[in-house]
Structure formats: C-alpha cells, structure tokens
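Undergrad: got a predicted model here, sequence first, then my questions.
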Amino acid sequence: MDKQYRCSLSRLLFSYWKGEEKKRAWGMAITIAALTVAAVYMTLLLNDWFNSFYSALQNYDQQAIYHGLIQFTGYAFAYIAFAVYADYLQQRLALRWRCWMTEKYLAQWTAGDMYYRMEAFSGGRGDNPDQRISEDIDSFTSQSLSLMQGLLQAVTTIVCFIVVLWNLSEILTFTLWGYIFHLEGYLVWTALLYSVAGTWVTHQVGKKLIALNYEQQKREANFRFGMMRLRDTAESVAFYHGGGREKETLFSRFLQAVSNQYMIIRKNKQLSWLTSSYGQIAIIFPFVVAAPRYLTRKISLGGLMQIANCFGKVQDSLSYLVNAYTGIAAWKACADRLCSFTDHMEGIQEAARVASKRLKIVRGGQGVSLSHVKVSLPDGRVLIPDLSLALQPGEKVIIHGPSGVGKSTLLRVLAGLWPFAEGKLQLPEEKTMLFIPQKPYLPFGTLRHALSYPRQDAEDKVLLPLMKQCRMEKHVNQLDKEGDWMQVFSLGEQQKAAFVRILLQRPAWLFLDEASSAMDEETEAALYGLLAHLPSAVISVGHRSTLDKFHERILNI
C-alpha cells in the first residue's frame, strides 16, 4: 500500500485537534490541564503541611494540630473539586471526540459503497467494522485523554516536587575505588534510578501484552460474529438440523479466544508481581533513605514525613509508565486496530480507483451501451471477456447463462459497484435507474418505511392499491407496525415487497437480478405482467424460461 494511504498513530491522535471542532476541543483541553495543574499544586501545599503537622504532633502542640486539621480540610476540598471537574470535563471531551470520530468513520464506511466493497472485494468481513466503529473508537478516545491527563499530572508533579526534594536532600559524601565523591540532591537521583530501573523491567515483561490484546479483540469479534450469523441464518440452519455442528464451530472459536486470554492472564500475573512489588517497596524506600538523618536528629518527624511524601510523589510520577503499562498496552492495541481498519478502507478505495480507470463511464445518454466490456474478479480472473451491447429506452431484455458466468456481476458493473471491468459504458442518469437484487433489503422499522425505502414514506392511498396488485393485501393492516421484516417475511414475500417499490418509484431503467426466484410461477407471471404496463426498460437476470415471454430480447452469456 502506498505510504500516503497508511494511517499513522499521530494522524489518528491529532486529526480531531486540527478539525472543525478544534477551538472548543482545545478550550476544554486547556481547562482540563489547568485543573490538573491546580490539583497538583494542592498536593504541593499538602506536602508542606506534612512537615508542620507532624512536627506539631511530635511537639504536642495542640493549637498547631487543630490549625493543621482545618488547613488540611481546605486543601483537601480544593483538591477534590479540581480533580472532580477535571475528570468531568475529560469525560465530556472524550464523548465529543468519539462523536466526531464516529461520524468520520461512518461517512468513510458508507461513502462509495465501502461497506459493500469491504465485504465483496476482500472475501471477509472487513475486520469487524461494527466493533471498530462502536467499541474501539470509544475506548481510544477515553483512554487517550485519560493517559494524556495522567502524563500531564506526572510531568507537573515532577517539575513541582523535584525542586522540593532537591532542597530537602543534603550533600551525600561517599568513597568509591579510593575516591571521595560528593553528590548533591541524592534523593532525586535515587528516585530517578529506582523509577528508570522499574520502567525498563516493566517494559521487558509487559511488551507482549500489546500484540496479545490486539489478537484477543480479533478472536472475540470472530466468536461474536459467528453467533450473529447463526441468528441471521437461523431458519436455514434449523432445516438442516445443524445446531450441533454450529455449536462445535462456535465453541471452537470461543476456545481460540480463551487460549489467547490465558496468555494474557499469565502475562498480567507477571506484570502484577512486578508492579505490586515495585509499589510496596516504594512505600518504605524513602524512609530507608532518609532514616539515618532522622536518627541522627538532623531532621524532625515532620521533616521525615515531608521527605517520604515528596519522594513518593516524585518516584510515583517518574514511574508513570510502570503504573499505566497495562492501560497503555490496551490503548496501543486499540489504536493499531483502528489504524488497520483505516488502512483497509483506504486500500480498497485506492484499488477501486485504480481499477475504475480502465472503465470509462459516460452518463446522460438516452440508452445503455456497452462497448468491448471485460468483467473480472478482484484476483484478475476474467468472467466476461468481451461484451458489446446496446439497450433502448423501454426495451425488455432477459439475460441467460450458466451459474457463475458473471450475469449478476455484470449488473454490479452497471450499478457502479464493481470496478474490476474494462471498456466503455454509456449510461443514463443514476437517479433514473433502479436495481433489484435477489434478496431485497428491508430496513428495520414500520412496513410502510420498508416498502417506501429509500424514499419518504408513502401514504395509504398510494401504497394500498400497489400492495394488492403485488399480492401483499394480507399485510395492509401492518403498515404502521414496526419489525425486522427481513426476518418476518419469507424470501418470496420480500421479493413481492421489492415489486411494490418498483411500482411506487416507476424508474425509467429497471434491472432485476433473479428478483422472482422465490415466487411460484403464477405469482411471478402476475408481477412481471405488471411490469409490461410500465414504460420502463426492464433488464432481467433469470434462469426460468417462463420469464422469456415477458421480454423482447434474450441475451445469452
């Protein structure tokens, strides 16, 4: 794939901040940053409070103790307020970011029939676009802001507390290999060394989690898709009594997800050992470092507690990657999936653009003309080597040929769905053409909406006569009832619904792909008889010879 069509992590992260919502997004982000810094400042004041309060405890200074408790209440309340509103605004910003990304991805997925191309051209399911758009965008936006806020808090804490910790550190003098060394700010260097070592070890142990999390989402999606497919094909499977075989297939996919989950659990166990040990040692480590100065009475109890708290803040901030490693691994896997999904769509878009250059399409003519058209599969295999044909307005033509020869694919070429073709096409305006597939699409909603799709809902006075003409009169009382009509209706009833649409829209050019294959011959003849009274040009793909009498020409492929 060309580099300009490769999604990068920076593009995924920053496209929103450069888009049409950038002013509001940056405004909210700056406010969140200010609240985060304010919360860190409160912890800095609390660090000074540790010294005075514990010194008051050591000296049994009752008035200073009560004053310290009141002071702590004010600092704590301010910290809580800053932290709560920072979190609140972060969630709102994450939701706005998710809405923006979802709209962009939905636009890209639905534009240019991409949803169809991903399924048809790749022979797969387009890497579960429903999961990418629904779950991964949500996870990516919320985790990105959470990690950014955590990083900002860590950096701000380091900047604020490292100066304090440096000032609390006395010069450390030690002898090594016969030389005397004087180390200033030894507490800072100790915290830095401890954190860098912990971060490096954590990365070595946990880096495999990114690939494992990526694979886990893929296997979970395959398992979920298998169950969705069983729901969609429930009747067909039931006729074969294939429940047992489906259970074996689904459980096999589930076990694949489980085996990967076991590896994630084992890796998380190793990481938990490390991070828990690291965190527990970090609690006592500053006391070990500062205890000699306390025992020699160079600092008070308050000074010891201040050093311990300050050391803990610096060490905890320097150890941000250690503490957040599991979340970072999940976030990176999520970002990789979104980049992969974007690459897939843009790769198909580019492949279709390159392929379509070989097919010249001219619109606006009165008829349909094909000049030396060659139709191929995505892998290059030729279905139709050379076809020239002219169709006139109002003409009725039926296309015959063996299964798999490319009849339906030819209709896809005429509909603009199939770019793997060469030659020249002269076509009428797109709005004058209507294509009816073998299995019509009936959207979820009222029956009125399904019959009128994709136009506005038709009124009773228009729909009822057409339903009777198409032998759907038993459903006239269900026009305003909502349902999943592709599941409620048999394929024959769905095809009748498609004929209602034809009579409702009355296109100038009508293309039917086995549009009556599930009907009995009497119903088929009645509905095709209705088409004979339309001024539309009718181009049908069919196997039944009973359809020939409704057409003026027969085209054999």
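TA: Done, it's in. Residues are numbered from 1 along each chain as shown.

Undergrad: could you use CA atoms for every contact and neighbour count after this?
TA: OK.

Undergrad: spatially nearest residue to Leu172, not counting backbone neighbours?
TA: Excluding its sequence neighbours, the residue lying closest to Leu172 (C-alpha to C-alpha, 6 or more residues apart in numbering) is Leu183, at 5.0 Å.

Undergrad: okay, one more to line up with it:
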Amino acid sequence: MTNVISKMRVLSDAYGVPFHYVTRGACVAVFGVYLCHVGSPLIKQGLNGVKRQALMFQEKTASIEGESSVDGHVNLLAAARREANQRNLQGSKESYTDFGPPRDNFIIAPMEEYMIKSLYFFQYLTGINVDFIIQMIKLIRIMIPAVWSSESLILFAHTLSLVSRTFLSIYVANLEGKVVKYIVRRDVYNFSLMLTQWLLVALPATFINSLIRFLEGQMALAFRTRLVRYAYDLYFKNETYYAVSNLDGRLENPDHSLTDDITTFSIHCAHLYSSVTKPCLDLTVIAFTLVSMAKGLGGSYQSYGPLMASVIGFATHGILRWCSPPFGTLVAEEARRKGFLRSLHSRIVTNSEEIAFYGGHEIELNLLQQSYRQLAQQVNRILNTKLWYIMLEQFLMKYCWSATGMVIIAIPVMTGTIPLADANPDDPDTDDVSERTQYMTTAKNILIAGADALERLLSSYKEAHELAGYSNRVAKMFTVFEQVNKGVYKRPGAALAAKSRASVPSLQFKDGMPQILGKVVEVSNYLRLKDVPVITPNYDVVVPSLTLEVRQDMHLLITGPNGCGKSSLFRIMAGVWPIFNGQIERPSSREMYYVPQRPYMSLGTLRDQVIYPDSVEVMRKKGLKDDDLAQILDKVHLNHVVTREGGWSAIGDWKDILSGGEKQRMGMARVLYHKPQFALLDECTSAVSIDVESQIYQAVKDMGTSLITITHRPSLWRFHTHLLVFEGDGGWKMDELKPGQISL
C-alpha cells in the first residue's frame, strides 16, 4: 500500500497535479471497476429482459394484426380479454375485476372505461398484472360515488390539512433556526420574541396534526360505510346470503369478508393516501427550500444537494423493491387463516349442544389448536420476513440518508460565502457564526422532515403490497356476490366432475360447468314443474327429470328413502336452488312458506318470533293485533309461553329459551299468521305429539292452505290427497291417495 501511495506522489510531482486530485482519481477508478464487475451481470440480465419483452411485443403485435376485421380495424380489448380468459381456463389464478355499480356520469364513465381498456391492453402486451390497479379504480368508484359527495369533501379537507402541515413545518424549521441564532448572539430580546412566535405557532401546528388523524379516521369510516352498504345490498339481494355459502364455494368465510376485510381495507386505503400525498408534497417543497437557502448563502453547486437526495432516494427505492417480500400475498393468507379460525369458533357456539351431547370437545379443541397453529405459523413467517427487510430498510434510511444529509448541509457552507449585510463591525466573527448556526439548524430540521417524508413514502410501498392483498379479498367478495346475483355459481373442484356426474342429456355445459337454463314463471293458485332435474350444488343428479302439478285444492305427501331428493325438491320449489333445465310455474314467494325441521328463531321479542319475517309495522298494516296472535298461539298450544316469558315484548335468546317441540310449533304458528297458498312442511312436527300435530294440520287445512309435506309419520297421511314417492335411484311416481292408504 505504501508503494502505491509513493508512486502516486511521484506521478503528482512529475505532472504537476495536486496530490489530492491523484488520490481522488485513483479511488474513483477503483470504485468504477468494482461497480462494473458487480453491475455487468445485472446490466446483461436487464438487456436480455428488454430483448425478451421486445420479441414478445412483436409476437403480440403480429397476432393482433392477424385478427383484424374486414374493415381493417382491430379490437384490442377483445384480444386482451380473450387471452385472459384462456389463461383462466388453463387453471391460472382468477382475476376479480368484474364488479362495481354502473356509472351515470357522462364525463367520468368514458374516462374510466378508457383507462381500464388501456390497462388491459398494457397487460396484454407486457404480461404485467394490472388487477390491483383495476380493482382499486372500481373500489374507489364505490367509496367515492360522486364528485360532490361527502367523501369528496372529507378527502378535500384532508388534503388541505396535509398541505397546511407541510408549509407549517418549513415555517417552524425557520423559526427554530432563528431561535438558535439569537442564542449564539446572546440577544435576549430577539430570542424572547422568536420563542414567543414559536410557541404561538405550536397551537395551530398541534391542531393540524390532530386534524389530520381525525380526518384520516373519518375518511376510513366513510369508505367503510360505502363499502358496507354496497356489500349488504348485494348480500341480501336475490338471496345471495344463501347461495354464496351453499351454491358457490369461492368464499370460505363471507362473514369475515363483510366485517374484518372491509374494515382493514378501508383503514389501509385512507392511511396510504396520507402516506403518499404528504411525503410527495414535503419532498417537493423541501427541495425548493434547500435550493433557495443555498442561493442565499451564495454557495456553489446549489442543485447538487437535491440531486444527490433524489439519486439516493431512487436507489433506496430500487433496492427495497428488489428485496421486498410478497407482503400482499402473506397478509392475504393471514386474513384467510384468521377468518377460518373465527368460523371454527362460530361453529362451536352454534352447535354447542350437539358437541356437548356427543362429548366432542377434544375433536373441536384439536381443530381450534391446529387452526391457531397455522395462523401463528403465518404470523411468524411474516415477522421473520419483516426482521431482515426492516433491518435493510433502517440501514438505508437511517444511516445512508443521514450521511447524505450531512453532505447536503455541508456543500453550501463549505463552498459559499455568507453575506454579512447585518454584520456587527465590532464583532463580525460572532455574527458569521450565528448565521451559519441558523442555517445549520434550519437545514437540519428541514432534512429531518424530508428524511421522514421519504421514509414514509418508501414504507408506503410495503403498505401498498398489503393493501393489494386486502383489495383482492374485497374485490373477490364483490365479484362473487354480483355473479351469484346473476345466477353464476362456481364450486372449485366440482367443475371437473360435473360432466361425469350429470346424467341429464339436455344439460348444456360452459367452461366445464352446467348452465342454468331453467325458467321460472310466476303464476297464481297452482304449482307446476315441467321436466325439471333435481341437481345438488355439487352437481349430483338426484332426479333426472320431474314433472308434477299441485293445485290449490290438493295436498301432496312426499315420501322416500334418505337422500332421494325430498328436501332438494323443496329447495327448488322455494327458489333457493337453481333450475338447470325445464320450467317451474309457481306463485310468488309470499304465497309459499317453508317450515324446516329446525325453525330459525330471530333476535327480538316474542311477538317477532310469531310474525317473522314481518315487522310490527307490517303486522299493524295487516290489521292484526296481539289478540290475534294469541289466538294463533292457542291453535298450536303455545299460549302458555306468553305468560311464562313475561308478555309479547319479552326479549331473549329464543333459540335456547324454547324447547325443540315449542320451536316446531312456533314454525307452524308462522304458517297460520302468513296464510300462504302453499305450505312446504319438511319434517316440521317430528318433535310434536301426534294429537297436537293433528290439530295443527287440521287448522292449516281449514285456513285454505295447500299442504306439501315431507314426513315419515303415517298419522299425517289422512290430511293429504296425493302421494309422491321417490324410489331412490332417480325414479319417482305420483298417485292419488286411496282410502285404504289414508287409513294407515
């Protein structure tokens, strides 16, 4: 090493070049060679990637030119979507971007449509996934439905507070510099004046800080409210709440998506807006402020500081992006496991009695522990990933940026001359030191604010990854809800076996799924099925074709072995299962009332249990009073419950308060209250004594309601006129009940 230095000194003396220039040049040369050695493989890899992208672009362009229409025009969006559909058919991950309400605005709607088309075409040419951007566009459309909405007002106020805080930070930094300057000068008067100003500015500064957090919370709440309203409208439209869990298998835990996922997405979305908007504004204002301060000092290389900060910032962003783990995927998987753990707890609460009877607590405990271990493993995986990423992030942001900040502060001071217009001729050195101290303090505070802004901006990349995970879950929920609303059901794992299971020749398939081609016609006074197959949500064909008619003067009894399709037929009649073929003619839903074996007990009063799903206001409009409800309960032998529970307005958990037989009689009381044309009774009195059961059935018949009953009790045959027998192998027969059969 000594030899090298001595040779450099000889070279310096021989050519008359200052020695420090020679040493600097040597260092730069060594550093350049090292960079070439390290960077050449990366540059080569990047050039190869660009070459591959260019070849792919040529192939895409050639394929598009080959698909030109007769008039020479090319449908770019159709080509892009066709390729996306082909990728989905080949088993790739489904993209959830087809959702959202229609736009009525004649200006924004075309702009949004053009933007989405451009993104699809960009994805088609480059292969870069743009699902997150499209999902965010459509989710923002739900969260901010109009320019003049309350959400827009909150967003504008929040933006205004962020801008105010930026300029206030610069002003406070200047004040602190002046305070330090007068401390160095020992100027008590000006020090007191500046300190008073600083304290007065602290009041609006603290208010704006609090206001930013308040408006961010308000914005998150407003976003959540819009999303929840839109989700609830979809969830309770066309009985989606039933279909999404029983007919479609894409959403594992809709309750978790409706609550936690929407809440977390709204909070992250509002916070990310603050984390991106304010740092960008801070960095812009700080760069101009530093250049202005450098000019004021008369220093050279005034633009070097902001330029150096920009280079370091972009380099840090590139390194962190290259090293960034897939936080979006990790967080989405964590949310999925949280939802599954919650669903296990809900199952235990819902089925606690059955679990206690069977003594199945050990099995349930093992399931809970296994689910929690899987969640803990995922959380631990995220923490381990964050450990090394945050270490790298802190090294770059804390130490590299601190060194850059020192250089930025030093350049104007070391290369410039501070103007001494206000210098004290008796003590110029003191004034010069105070000015430099003011500059150093102000620049230090501004650079700290800039470093904080840049750190938040780079950290927002990680938050954007997490937001992508939550946005995908919310977008998936909305996409599934809207598709289920339109009668499009998908059950993962069932599509491949659908064709082999379906033995109905008239069924039509698309993408491996049977198409819902059946028709529902609303009529009055009768129920008719024409060539309707009974197919389960798993595409098991229970009955290939069923044709029957039930008039209002008929009472149909349905029997057959277990699993032959009795309850499935009720679900088709009630309209909760799709009709894949044929036609069903049925009255409106108000004229068909279904009573299951375990009636649902809602939250509310005892009165609400009888009139469910009507409200008290609807009951009053029907002209009914509590005395009428008392007569209904008397017919089903439940009038003692009113006295026992403390009156009609008593509130309780009726699922636990009423016994099994009382709940079944409450279900029949609802039939007497609603007076439908047809009552679908599915083993609904199995826990009721035979004598009380007979009185209830007779009361329903006397009311003029046609009975369609599934039962294994021979005592109920006498209340029916026709018999439908399922044979268990897909066959069936329907006959009129004969007197000999009724007497059984």
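TA: It's in. A quick note: this is a predicted structure, and the numbers were derived from the prediction, not measured.

Undergrad: circling back to that earlier point, got a list of what the residue nearest to Leu172 of structure 1 touches?
TA: For Leu183 of structure 1, the contact set (C-alpha atoms under 8 Å, 6 or more residues apart in numbering) comprises 171-173.

Undergrad: 10 Å instead?
TA: Leu183 of structure 1 makes contact with 169-174, 189, according to C-alpha atoms under 10 Å, 6 or more residues apart in numbering.

Undergrad: for Ala64 of structure 1, same thing?
TA: 52-57, 70 are the contacts of Ala64 of structure 1 under C-alpha under 10 Å, 6+ apart.

Undergrad: the residue nearest to the spatial centre of structure 2 sits in which helix or strand?
TA: Closest residue to the average C-alpha location of structure 2: Val474 at 2.0 Å, with C-alpha atoms, centre = their mean. Following DSSP states H and E, one finds Val474 of structure 2 within helix 428-485.

Undergrad: rewinding a little: which position in structure 1 aligns with the residue nearest to the centre of structure 2?
TA: In structure 1, the residue paired with Val474 of structure 2 is Leu338, using TM-score structural alignment.

Undergrad: and if you look at Ile286 of structure 2?
TA: Using TM-score structural alignment, Ile286 of structure 2 pairs with Phe161 in structure 1.

Undergrad: in this structure that match contacts Leu46, no?
TA: No. With contact defined as C-alpha atoms under 10 Å, Phe161 of structure 1 does not count as touching Leu46 (11.5 Å).

Undergrad: got any residues that touch both of these two?
TA: Joint contacts of Phe161 of structure 1 and Leu46 (C-alpha under 10 Å, 6+ apart) are 40, 309-310.

Undergrad: out of those, which one sits closest to Ala34 of structure 1?
TA: The nearest member of the shared contacts of Phe161 and Leu46 of structure 1 to Ala34 of structure 1, counting by C-alpha to C-alpha, is Val40 at 9.9 Å.

Undergrad: coming back round to it: the residue nearest to the centre of structure 2 and Leu251 of structure 2, how far apart?
TA: 11 Å (C-alpha to C-alpha, to the nearest Å).

Undergrad: mind listing the shared neighbours of these two?
TA: What both Val474 of structure 2 and Leu251 touch, as defined by C-alpha under 10 Å, 6+ apart, is the set 257, 480.

Undergrad: so how far is Lys23 of structure 1 from the equivalent of Met143 of structure 2 over in structure 1?
TA: Alignment note: Met143 of structure 2 maps to Tyr16 in structure 1; criterion TM-score structural alignment. Counting by C-alpha to C-alpha, the gap from Tyr16 of structure 1 to Lys23 of structure 1 is 10 Å.
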